[in-house]
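**Q** Dropping a prediction and its sequence here:
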Amino acid sequence: MSELPGVDPGQAVGHDPRAQQALDGAAVVLRPVVRWLLRRGVHYGALTQLLKQVFLAEARNELQRKGTKVTDSALSVLSGVHRKDVRALSNEALPTAPLVPTPASVLFTRWVTDTRFRDPVTHKVVTCLPRHGEAPSFESLARETSSDVHPRTLLEELQRLGVVTVEGEQVCLSTERFVSRPEDESAAQTLAVNAADHLAAAVHNLAVGQQGFKFLEQSVYANGLSEDSGLKLAAVARDLWAPAFDGMVAAATECVRADNAREDTPYRMRFGVYYYHEPVPPKGAPGKPDGSSKLV
């Protein structure tokens, strides 16, 4: 059987305006990704090779979703990847990032959200726990959140991240938010899974009909702002996140406990909030919106 010719990228969109819209949108989405890659020393060639694997993986999923037999030819036609590359990459594993949080972040979240660690009068988080002993203590909390990692190891990791300090025989919180250090592998993994799930929600919403279930995916946009206003709104966003975080953790914990005895529990979820601001280039700068003031 003769080989199928490779697809000319310049003709991949054809005359379908929806395809061109998707490609234009992908260019916007990819800009911060490419910025990140360049700053990490990743060149164009490495990304194109990875994109072949991504296209093939998603093409396989799409064929299976439609009930179509998955063959090299079908994968090549749908993805535009040449058949010789389909065969060559068939056994290549696509990189993945862990979907579950680290033991350190699980412990931190339990500490700042579980009512057992709230002051009974003020309802504020108890910021210091005894290092050892029975509950409530850091040791007991560490053992209940992770059976695989020793409490001392968890404490050292939280100290390294600057999340807790040890003051005598007590372990004390030093921050209200758990954030990985930029140089840590977990920071890149967190970026990947958060951004991927955000995009997955948006892509799903574009694909379902008017009556189909749609995920929450909303934002507020404003420009014509000073730098001071941008920083002020960043603080507002953090303040708004705190009750949303507490409420969702409480609801998710209740659902996990309620579903614990069930066997039909294949679903996972992620709920997040982001905030971003930047100076807008002068009107007419390539790839950027105009600078007229607006709130949407």
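**A** Yep, it's here.
**Q** drop to CA atoms for contacts and neighbour counts, all remaining ones
**A** OK.
**Q** Which strand or helix spans residue 181?
**A** Counting by DSSP states H and E, there is no helix or strand that carries residue 181.
**Q** For my notes, confirm residue 203 occurs in a strand.
**A** No - using DSSP: H, G, I helix; E, B strand; the rest coil, the secondary structure at residue 203 is helix, not a strand.
**Q** Show the contacting residues for it.
**A** By Cα atoms under 8 Å, 6 or more residues apart in numbering, residue 203 lies in contact with nothing.
**Q** at 10 Å what do you get?
**A** For residue 203, the contacting residues are 197, 215, by Cα atoms under 10 Å, 6 or more residues apart in numbering.
**Q** Show me the residue sitting in the middle of the protein in space.
**A** residue 194 (0.6 Å; Cα atoms, centre = their mean).
**Q** For the helix or strand containing it, which residues meet the burial criterion?
**A** Using DSSP H and E, residue 194 sits in helix 185-207. Buried residues in helix 185-207, defined by neighbour count with 16 or more other Cα atoms under 10 Å: 186, 189-190, 192-194, 198, 202, 205.
**Q** put this beside the first:
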Amino acid sequence: MKKTPTNPLHQALFRILRPLARLLLRNGIPFGEFAELVKRAYVEAALEDFSGGRRKPTDSRAAVMTGLTRKEVKRQREILAGENPVRETTTHANRASRVVSGWVHDEAFQARDGAPALLPFEGSLSFSELVKQYSGDVPPRAVLDELVRVGVASVDSDSGLIQLRQRAYVPAGDSEEMLQIFGEDVSDLIATIDYNLVSSEAGQQPLFQRTLTYDNIPPEIMDRWRAHAAAQSQALLEQLDKWLGPHDRGIAGNGNGNHTGEPVRTGVSIFYFEDPVQAGRDE
């Protein structure tokens, strides 16, 4: 296939869109549906991110910026006014994840050594009380079943006490929740890269962004490397969580401090990748 000359941004976009297209096709999303979402994202970005400290851009200015008609801008703006899935998914943490976080960091649900305590299902300082405090009106049995299903918690068959086996909730085999995580993780990564691209011009320090990559690794060591990378990454995330988690205002005892200003969403993402090196492939 003849290569089409393109600028660096186009090359970067194609690399982003190529695996995205694979995911969309696998989930039966046709191009027209994807294009509709792209229009919406363009309109929201024009209206929200390019005001320059002034009033929001008019539909006419947003049309000039995006290349869409004023009619299309107005239609997408009206859709956004009634439904904003981006803002909703980035501000409401998964309920099961909040339960695990409370179990790890709330002293009321810790053992004397500071580890997550073994909890009875009901009663004072129980799993049901933990769920009520950190997951609202969701039935405690439903939360427990989910945590047991993914291996985060287990129930002792003799005592009935519930043990936290992992310090983080990651859904398994649940496409809806995994797709939500996909949206959040990719959005966060692109936002960090975008910030770093303009940070020097704005006189700001770049956000931490590093990648370890080798492209000539023998396949026979890959099993050991996957296990080692997973163990080290999990250990680092647990260490960072131990530092940052207790500062969360949602953890009991932290909401009544002398905090000022709006809360900040922050974190660190680690992801593993591997890909067979193909001769002649565009890089």
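**A** Structure received. These numbers were taken from a predicted model, which means no experiment stands behind them.
**Q** Need the TM-score between these chains.
**A** The TM-score (TM-score structural alignment, normalised by the length of the second structure) is 0.81; 264 aligned residues with a Cα RMSD of 2.7 Å.
**Q** circling back: tell me the residue in the second structure aligned with the residue nearest to the centre of the first structure.
**A** Taking TM-score structural alignment, residue 194 of the first structure has residue 185 as its aligned residue in the second structure.
**Q** and the closest residue to that match other than its chain neighbours, how many residues sit next to it?
**A** The shortest distance from residue 185 of the second structure to any non-neighbouring residue, by Cα to Cα, 6 or more residues apart in numbering, is to residue 269 (7.4 Å). Burial measure for residue 269 of the second structure: 12 neighbouring residues, criterion other Cα atoms under 10 Å.
**Q** what does residue 111 of the first structure give?
**A** Applying other Cα under 10 Å, I find that residue 111 of the first structure has 22 neighbouring residues.
**Q** what do we get in the second structure for it?
**A** By TM-score structural alignment, residue 111 of the first structure lines up with residue 103 in the second structure.
**Q** Its match: what secondary structure?
**A** Assignment for residue 103 of the second structure (three-state DSSP): helix.
**Q** Tell me if I'm right that it and residue 128 touch.
**A** No - Residue 103 of the second structure lies out of contact with residue 128 (Cα atoms under 10 Å); the separation is 11.6 Å.
**Q** joint contacts of the two?
**A** Contact criterion Cα under 10 Å, 6+ apart; residues shared by residue 103 of the second structure and residue 128: residue 119.
**Q** Show me what residue 24 of the first structure aligns to in the second structure.
**A** By TM-score structural alignment, residue 24 of the first structure lines up with residue 11 in the second structure.
**Q** so what secondary structure elements neighbour the host helix or strand of that match?
**A** With secondary structure defined by DSSP H and E, residue 11 of the second structure is part of helix 8-26. Using 3 or more Cα pairs under 10 Å, 6 or more residues apart in numbering; DSSP states H and E, the elements in contact with helix 8-26 of the second structure are helix 31-49.
**Q** now for the helix it packs on, which elements pack on it?
**A** Packed next to helix 31-49 of the second structure, using 3+ Cα pairs under 10 Å, 6+ apart, are helix 8-26, helix 59-66, helix 70-82.
**Q** Please identify the deepest-packed of the ones you listed.
**A** Most buried of these by mean neighbour count (mean count of other Cα atoms under 10 Å) is helix 59-66; its value is a mean of 17.
**Q** That one vs the first structure, average offset?
**A** Taken against the first structure, helix 59-66 of the second structure registers an average deviation of 1.2 Å after superposition, with mean Cα distance after the TM-score superposition for the first structure.
**Q** which residues in the first structure does that helix match up with?
**A** Using TM-score structural alignment, helix 59-66 of the second structure corresponds to residues 72-79 of the first structure.
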